[in-house]
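> Fold the following.
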Amino acid sequence: MVQLKNLLPEGVETLYGDEYAFKDEILNNVKNTFRSYGYRQILTPTFEYFDMYKEMFGGINFRQMLKFISPQGDVMVLRPDATIPVARMAAKNTRDKDEYLKFFYTAPIFRQLEAQKGDEREFLQAGVEYFANPNPECDAEIIAIGIKTLLDNGIEDFRIDLGQVGYLGSLLEEAEPDQQVRKQIIQLIESKNQGDLRSYLDQRSMDDRYKELILNVVTMYGNPQEVLPLAQTCAINDGMKKAIDNCEEVVRILEDYGYGKYIIFDLGFTNPLNYYTGIIFKGYADNFGKAIMQGGRYDQLTMNFGIYKPACGFGININYLVEIVSLIKAKDTVICYTDYLILYEKISRKQAITIAEKLRKQGYIVETNELTDINRQAYLAKQRNIRDILVVEKNELNVIEVIQNGVTNDIKEILNRG
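Below you'll find the model as predicted:
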């Protein structure tokens, strides 16, 4: 019989030493990028009442939620989405409906994905959310932050796929009154299977003009300078025209940032988190098959909490980001290290502790231990990436260099500075 105590659940990870430090370094880079645009860090609960998501318009598929029962008998859910609780915070903690808010977060996300083995049930996500700004400048800033986040972590070969919920939505609202049929059409468009889409449309008593326009949406993918003029000529109502006008303005602003070269338009993609109402986007790194980031505009979400605050934001999967960056950076990069290991005889312990504190005050990483077997301790120090050993015995201080190009051997000069 398999002993579960010795196994990790599927879809989770453990990290140690250099692996954790590598991930932490990347996460700090991401947070610094977010802060540089004026976003302020927040924290939301790890678990919520299931009712919040059950009653939420455009929320998460219930089957993807990891649920449990509280001691009081309430159905709870581990955080399956970061945007919804952040939207609640924006709605509940605002003094003025027009007050703009710029939040960022880092949080574990939990989902019970139905796909194959190997999917993540828990992953770290970081994201930004900008509330009370309905303008394309806000949309462009959010996308620009996503691009800057990738660049700041050394990723240069990537693309951002942009779509617009309002374009396809306005077309389908005019062409098809049945909401379930519209939902099925969207799923077929998302799959990019024109044959299945055409077969399904042929079964509907829909005007042929609408059928051709819907089929055209699948092909609206590529350079903005080519896709947007085509989409504009196919726009048959004000909603579609307004959506393309918005896209064109967002692209112009992104070009002002110098980021136009990263943009690809795909008017046929949607997002399963269907609270989005305008611009939507996904980010893909070259030679990595999954979307590393996704987001968009969601103007109605805060209405679930009693206030209207149009908003735009995105989330980036930090686990994926780490995986991509690890392919770019040298494999032998040492992240975890110790500057000094101080070994001491018992009679010299107080002196060793005093030396260690002086070094720590100057920013050095210092470990202390009793001197036992210097050869064995030097070997273990090398395994831990310790750069120098200081030996304190009989009130004398000696230095053993463990790793080539260690910190320094002039320890007395350093201690005099302290």
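
> going forward, measure contacts and count neighbours with C-alpha atoms only.
Will do.

> And the helices in the stretch 1-150 of the chain, which stretches?
18-36, 50-54, 83-92, 136-152 (DSSP state H, counting those that start in this stretch).

> will you turn those into JSON lines that also has distance to residue 255 and mean neighbour count?
Shown next, in JSON lines, are those (distance: least, Cα to Cα, whole Å; neighbours: other Cα atoms under 10 Å):
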{"stretch": "helix 18-36", "distance to residue 255": "20", "mean neighbour count": "17"}
{"stretch": "helix 50-54", "distance to residue 255": "37", "mean neighbour count": "16"}
{"stretch": "helix 83-92", "distance to residue 255": "27", "mean neighbour count": "20"}
{"stretch": "helix 136-152", "distance to residue 255": "10", "mean neighbour count": "21"}
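
> Compare the ones you listed and give me the one nearest residue 330.
helix 18-36 (11.6 Å; Cα to Cα).

> I would like the residues contacting the closest one, please.
Applying Cα atoms under 8 Å, 6 or more residues apart in numbering, the contact partners of helix 18-36 are 104, 126, 128, 145, 148-149, 152-153, 318, 322, 334-336.

> Could you also give me the structure for this next sequence, so I can compare it with the first?
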Amino acid sequence: MRNYDLITPEGTKDLLFGECIIRRKIENTLLELFKSRGYSEMITPGLEFYDVFNLNSRYFPQENLYKLTDSKGRLLVMRPDSTMPIARVVATRLRDAVLPLKLCYDQTVYRTEPALKGRSDEIVQTGIELIGSQLKIADLEVISTAVDSMKALGMEFSLEIGHIGIFKELVGRLEATDKEKERIRKLIENKNFPALNDLLDTFGSNHITDALKKLPALFGGAEVFEKAEELMPDENIKRLLDELREIYEDAAELCGNDGNITVDLGLVNKTDYYTGLIIKGYLEGHGDEVISGGRYDKLISEFGYDIPAIGFAVNVNAICKVVEKSGIFPAVPSPDAIVFAESGCEVEALRTAQELREQGEVVEMALFDDLESVREYAKERKIGKVVVIDGENEEEEA
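You can find the predicted model right below:
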């Protein structure tokens, strides 16, 4: 008995007509912007060996991966992330390429989050990776590209920046297991203050636990840095704060000080291959981030090539949801003309249609055996011109 032949798997959906137009417009707008800044597009396989995502750091829990085997019994996964496969390519096929490398992509990733309702397991990501530079200008270029990506889509947005090193510096001084550290990270990310306080209380009261308790509340403008320095009078953390402050001030100036860029020291991304700057972007009317990225200076070294990198991905699905929420879908364009062939005139009709297309028109062939049906169809589809080929005269109707 077939139970699932008329539905799609959880976390996926069919896209029709106007939805496809929205998605392609977003993808094309972003890719054109990236390429205008010197980024070259690349595509990695939808299927990767599990080993690519099973490095020492285990960035992706295997329960979140879609897994299958190949004809030799080797374990494969459907690509859950674009950055790690690109890191693999850089460490192998692009190892001798001139640095810096500026790469962009537009591809789908697959992840399962069983606990989430309304989730997307099939996510279109369009993004960039700037590889081979640790300079501040690289960080600022990526931030400005993220800002311009949102501006290009014509939507109200906000961009948050943070530094994962601050959290790692603090949590690394706790006598905690990896599982406990991950629990602390998740509570900070979700800004769950009561549960975070309860968990940190089990480690006693000291300046480390006090700082971690207040980390999710440290967000806003330039005043965040003063509050953080008072809370964490530590030379290593002060150095990280100074680094982030410099980037924040330059980014705010670069983007016109219009209030779209804020600091959030509670940014502690789940994908913990990030080592420094963290970037998250949000659109008005959508609670989840639509841009996520940052600096990952150690990831490519796990593939045997030690070079720094920074990048971000735009969640195209999330932007589509914001557009669709307005209820205004773009009209599906109608063909300019439809060509009807009387019996025996099919070849001539096909040639006529091609000639019209070469003139720049969108032309459809009529798949009816009587002219009245063609006229009704053209009226329904709002096709402005009917071309009739009868072997003797070519007739056009408005």
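
> how about the contacts of helix 18-36 of structure 1, which pair is most distant?
Longest span within the contacts of helix 18-36 of structure 1, Cα to Cα: 128 and 334, 30.2 Å.

> neighbour-wise, which of the two wins?
residue 128 (27 against 13; other Cα atoms under 10 Å).

> and the counterpart of residue 318 of structure 2 in structure 1, what element?
Residue pairing (TM-score structural alignment): residue 318 of structure 2 is matched to residue 320 of structure 1. Using DSSP states H and E, residue 320 of structure 1 falls within helix 318-328.

> buried ones in that helix?
Within helix 318-328 of structure 1, the residues that count as buried by 16 or more other Cα atoms under 10 Å are 318-322, 324-325.

> now stretch 186-201 of structure 2
For stretch 186-201 of structure 2, the neighbour count (16+ other Cα under 10 Å) marks 186-189, 191, 193, 196-197, 199-200 as buried.

> same thing with stretch 296-307 of structure 1?
For stretch 296-307 of structure 1, burial by neighbour count (16+ other Cα under 10 Å) applies to 296-302, 304, 307.

> now stretch 42-62 of structure 2
Residues 44, 46, 48-50, 52-53, 60 are the ones in stretch 42-62 of structure 2 that count as buried (16+ other Cα under 10 Å).

> Between which two of those is the distance greatest?
Longest span within these, Cα to Cα: 44 and 60, 17.8 Å.

> For the most centrally placed residue in structure 1, which non-adjacent residue is closest in space?
The residue lying closest to the centre of structure 1 (Cα atoms, centre = their mean) is residue 316, at 1.8 Å. Take residue 316 of structure 1 and drop its neighbours on the chain: the residue closest to it by Cα to Cα, 6 or more residues apart in numbering is residue 293, 4.2 Å away.

> just checking, that neighbour touches residue 284?
Yes. Contact criterion Cα atoms under 8 Å: residue 293 of structure 1 and residue 284 qualify, at 7.4 Å.

> More neighbours: these two, which one.
Neighbours around residue 293 of structure 1 and residue 284, counted as other Cα under 10 Å, are more numerous at residue 293. The numbers are 24 against 17.

> who are the neighbours in contact with the more buried one?
Applying Cα under 8 Å, 6+ apart, we find residue 293 of structure 1 in contact with 146, 282-284, 314-317.

> Equivalent analysis for residue 118 of structure 2, please.
Going by Cα under 8 Å, 6+ apart, residue 118 of structure 2 touches residue 11.

> Apart from its neighbours in sequence, what residue is nearest residue 311 of structure 2?
Leaving aside its sequence neighbours, residue 311 of structure 2 sits nearest to residue 129 (Cα to Cα, 6+ apart; 4.3 Å).

> ok so, going back, which one of the buried residues of stretch 296-307 of structure 1 is nearest residue 392 of structure 1?
Nearest to residue 392 of structure 1 among the buried residues of stretch 296-307 of structure 1, with distances taken as Cα to Cα, is residue 296, at 59.9 Å.

> and that closest one, how far is that from residue 239 of structure 1?
Going from residue 296 of structure 1 to residue 239 of structure 1 by Cα to Cα, to the nearest Å gives 18 Å.

> Please apply the same query to residue 210 of structure 1.
Taking Cα to Cα, one finds residue 210 of structure 1 at 15 Å from residue 239 of structure 1.

> same thing with residue 219 of structure 1?
From residue 219 of structure 1 across to residue 239 of structure 1, the span is 20 Å (Cα to Cα).

> ditto for residue 326 of structure 1
43 Å.

> and what of residue 215 of structure 1?
18 Å.

> what's the answer for residue 262 of structure 1, then?
Distance, residue 262 of structure 1 to residue 239 of structure 1, using Cα to Cα: 26 Å.

> Residue 327 of structure 1 too?
According to Cα to Cα, residue 327 of structure 1 stands 43 Å off from residue 239 of structure 1.

> quick one, helices of the stretch 251-400 of structure 1?
With DSSP H, counting those that start in this stretch as the criterion, the stretch 251-400 of structure 1 has helices at 318-328, 349-361, 374-383.

> Redo those helices as CSV? Include distance to residue 227 of structure 1.
Listed next are those as CSV, based on distance: least, Cα to Cα, whole Å:
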stretch, distance to residue 227 of structure 1
helix 318-328, 29
helix 349-361, 58
helix 374-383, 56
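
> Quick one: closest of those to residue 17 of structure 1.
With Cα to Cα, the closest approach to residue 17 of structure 1 among these belongs to helix 374-383: 11.6 Å.

> picking up where we left off before, ok, the residue nearest to residue 311 of structure 2 - contacts?
By Cα under 8 Å, 6+ apart, the contact set of residue 129 of structure 2 is 83, 101-104, 309-312.

> so how far is residue 318 of structure 2 from residue 158 of structure 2?
Residue 158 of structure 2 is 15 Å from residue 318 of structure 2, where distance means Cα to Cα.

> right, I mislabeled it, should have said residue 253 of structure 2
To residue 318 of structure 2, residue 253 of structure 2 is 28 Å away according to Cα to Cα.

> before we move on, the earlier item: the match of residue 318 of structure 2 reaches residue 292, doesn't it?
Yes. Using Cα under 8 Å, residue 320 of structure 1 is in contact with residue 292, at 6.0 Å.
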